[in-house]
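> sequence-free structure coming up:
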């Protein structure tokens, strides 16, 4: 992600020039110099729109946003007095990043000219306006940007900005589980005396590591009074010790319990509301409670718990040893994928950012970044379905998106026309 240290290079101020580069090209006014004003400093008309002037003719450009969709409305004037819109022919071309150009041809309605199409979000474009009145043509060009900034490629790379292309994805519905690490049954073994007798020697303590076949105790038989050796049936660690030297053994309780700490699995509790959705074979991500370690696996088996009255089931997931990062008895969390459906178009959920009243991603075009207002569908922690607002194949920012947003806000690219 972008660090604060290189912020001067990263947060390059957007030269928005919401300029009214009003290059009047009308007949009889070719000698009129192009007028440039700073962002937001242009002249506003009676309807709070942008005033475009060429001699005594003027055109006020507004976007009417009080209806279901934003539409252009143009108000013509001669010497600042309203003109019958039926006497004016007008067109607007909006050059967007992409590249893409939207074109509008206007017709008269009431006291204004109206465009036939919706002005799609974002309202960020280079605008060309032409109008004809009384046989004279007028032309203006200006920039009107919002949610746009420019960042040099090396600054973006240094800041950790990454991009992907919008495309299809598989949305997995997941279920959160809790459990803990346990030694597998096949990794545990009880140590019993073959014949009842007195423990004469005990060579291990709790936590001692032993090897299969190693002598770990000696017992004197109560019948023959002969001493025989007790060996470890498996390699592992002494987990339980129920006798000491001098103890009588040979009953039902084992002398020792050995567990192999390399043979582990996670046991997750499945309560009735979740048990019906979890099946053997489903993918699951297991995470340590501290969040430092994760492993992707599959549900091996779903078994009833020892407490039959609780109606709790237990899901087993194999854990590889991985150098001892998983330790018996420690808690773990799990995220099991219980369903998956394809989405024709999706973006990474972590790429989503707020912008005005919209949820957006930042599309990248070279060194230019610009918002794309999205219509969203289903959402998972990894993917979010896109129903509209961005073209398939468009590059968008995944990592570092919140810093692109900060640069946009710093630049002052506003919703203005």
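Right, received. Where do you want to start? Quantities reported herein were computed from a predicted structural model and do not represent experimental measurements.

> CA only for contacts and neighbour counts going forward, please
OK.

> mind checking the SS state of residue 405?
Following DSSP: H, G, I helix; E, B strand; the rest coil, residue 405 is assigned to helix.

> Included below, for side-by-side comparison, is a second structure:
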């Protein structure tokens, strides 16, 4: 076995900071299996410095999807404009823009012009006050005094073009990606749009935790069918070295390039038929760094 000591040239600053040496080891031909096993020795400290990330090979569900884009919108029943029931004068206002209210909360008190009796304006829905046009002593007529919006649920409105229409229907699972978050829901219905060449697939999005905003652009992945596979890795883990497709498998502080035979794939995972076993730890982020250094080591050794 020939060992060669070298740094990662384009990450030299990080290498110096970590005060480590990267050892590349290219193993000689193995007469039993005919493979060339290549290893890179990398301390955990340096691996962290160059942002090497690993995952565990395991079973996955592959999804055949179509991708669509759209925006988040409020539903019609999630926006309420509050007016005075009878003309009168505002005697008190108890809420302001940004306040959260529950259905039934008192927002203002109005003295009726006709009866001279006071009555209360109550919140018709739970949500956030996003507009206020009401002050004590002002006249309340037909104008909107308060606008309340409920953001706990939003709708992703995805554009579905003619070539996709025959494959998209209500009930299909949909993965909505917004601001780095992925939310799983389903298509509620597909509706036509006046004077547009596409239809809209509306997907309910639980926003009670995500705190997303209406108008935000989103990416939707609508699942057409699913396949469970026994073993899969992230697509980003796959690298080709000397015309062999494989992944870097981590064993303590060694990263071994391991050829694999692949099967089915979706936009996130690829099925592994041969080369790995369940629970193998492999590099899925920045594996190209290991590939580049391994290839340079091999080229240097060949000279």
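Structure received. Keep in mind that this is a model prediction, so the values were computed, not measured.

> List the TM-score for the superposed pair.
The TM-score (TM-score structural alignment, normalised by the length of structure 2) is 0.70; 280 aligned residues with a Cα RMSD of 3.9 Å.

> check contacts around the closest residue to residue 117 of structure 2 other than its chain neighbours.
Spatial nearest neighbour of residue 117 of structure 2, chain neighbours left out: residue 111 (5.4 Å); criterion: Cα to Cα, 6 or more residues apart in numbering. By Cα atoms under 8 Å, 6 or more residues apart in numbering, the residues touching residue 111 of structure 2 are 88-91, 117-119.

> Please tell me I have it right and residue 329 of structure 1 contacts residue 179.
No. Counting by Cα atoms under 8 Å, residue 329 of structure 1 stays clear of residue 179, with 9.6 Å between them.

> Neighbour count for the two, which is higher?
Neighbour comparison, residue 329 of structure 1 and residue 179: the larger count goes to residue 179, with 21 against 12 (by other Cα atoms under 10 Å).

> Tell me how many other residues crowd the nearest residue to that one once chain neighbours are set aside.
Excluding its sequence neighbours, the residue lying closest to residue 179 of structure 1 (Cα to Cα, 6+ apart) is residue 268, at 4.1 Å. By the criterion of other Cα under 10 Å, residue 268 of structure 1 has 24 neighbours.

> Now for residue 268 of structure 1: which residues touch it?
177-180, 314-316, 334.

> just checking, which of the contacts of residue 111 of structure 2 belong to strands?
Using DSSP state E, the subset of the contacts of residue 111 of structure 2 located in strands is 88-91, 118-119.

> And residue 82 of structure 1, how close does it get to residue 114 of structure 1?
According to Cα to Cα, to the nearest Å, residue 82 of structure 1 and residue 114 of structure 1 sit 15 Å apart.

> Those two - which one has more neighbours?
Set residue 82 of structure 1 next to residue 114 and count neighbours by other Cα under 10 Å: residue 114 wins out with 23 against 14.

> check which helix or strand covers the more buried one.
strand 112-118 (DSSP states H and E).

> counting contacts, what elements does that strand pack onto?
strand 71-78, strand 100-105, strand 107-109 (3 or more Cα pairs under 8 Å, 6 or more residues apart in numbering; DSSP states H and E).

> hmm, back to that, map the residue nearest to residue 179 of structure 1 onto structure 2.
For residue 268 of structure 1, the aligned residue in structure 2 is residue 157 (criterion: TM-score structural alignment).

> repeat for residue 347 of structure 1
Match for residue 347 of structure 1 (TM-score structural alignment): residue 233.

> how close does the residue nearest to residue 131 of structure 2 when sequence neighbours are not counted get to residue 31 of structure 2?
Computed as Cα to Cα, 6+ apart, the closest residue to residue 131 of structure 2 that is not its neighbour in sequence is residue 147, at 4.9 Å. According to Cα to Cα, residue 147 of structure 2 and residue 31 of structure 2 sit 77 Å apart.

> cool, and residue 174 of structure 2?
Residue 174 of structure 2 is 50 Å from residue 31 of structure 2, by Cα to Cα.

> Residue 176 of structure 2 too?
Taking Cα to Cα, one finds residue 176 of structure 2 at 50 Å from residue 31 of structure 2.

> cool, and residue 104 of structure 2?
80 Å.

> The two: which is more packed in?
Neighbour totals were compared for residue 104 of structure 2 and residue 31, and residue 104 leads with 12 against 8 (other Cα under 10 Å).

> that's a helix at the more buried one, yeah?
No. Per three-state DSSP, residue 104 of structure 2 lies outside any helix segment and is coil.

> before we move on, the earlier item: after superposing, tell me the mean distance of the helix or strand where the match of residue 268 of structure 1 lies to structure 1.
Per DSSP H and E: residue 157 of structure 2 is located in strand 153-160. On superposition with structure 1, the mean distance recorded for strand 153-160 of structure 2 (mean Cα distance after the TM-score superposition for structure 1) is 2.3 Å.

> I'd like the next helix or strand past that strand.
helix 162-165.

> now for that next one, which elements pack on it?
So helix 162-165 of structure 2, by 3+ Cα pairs under 8 Å, 6+ apart, packs with no helix or strand.
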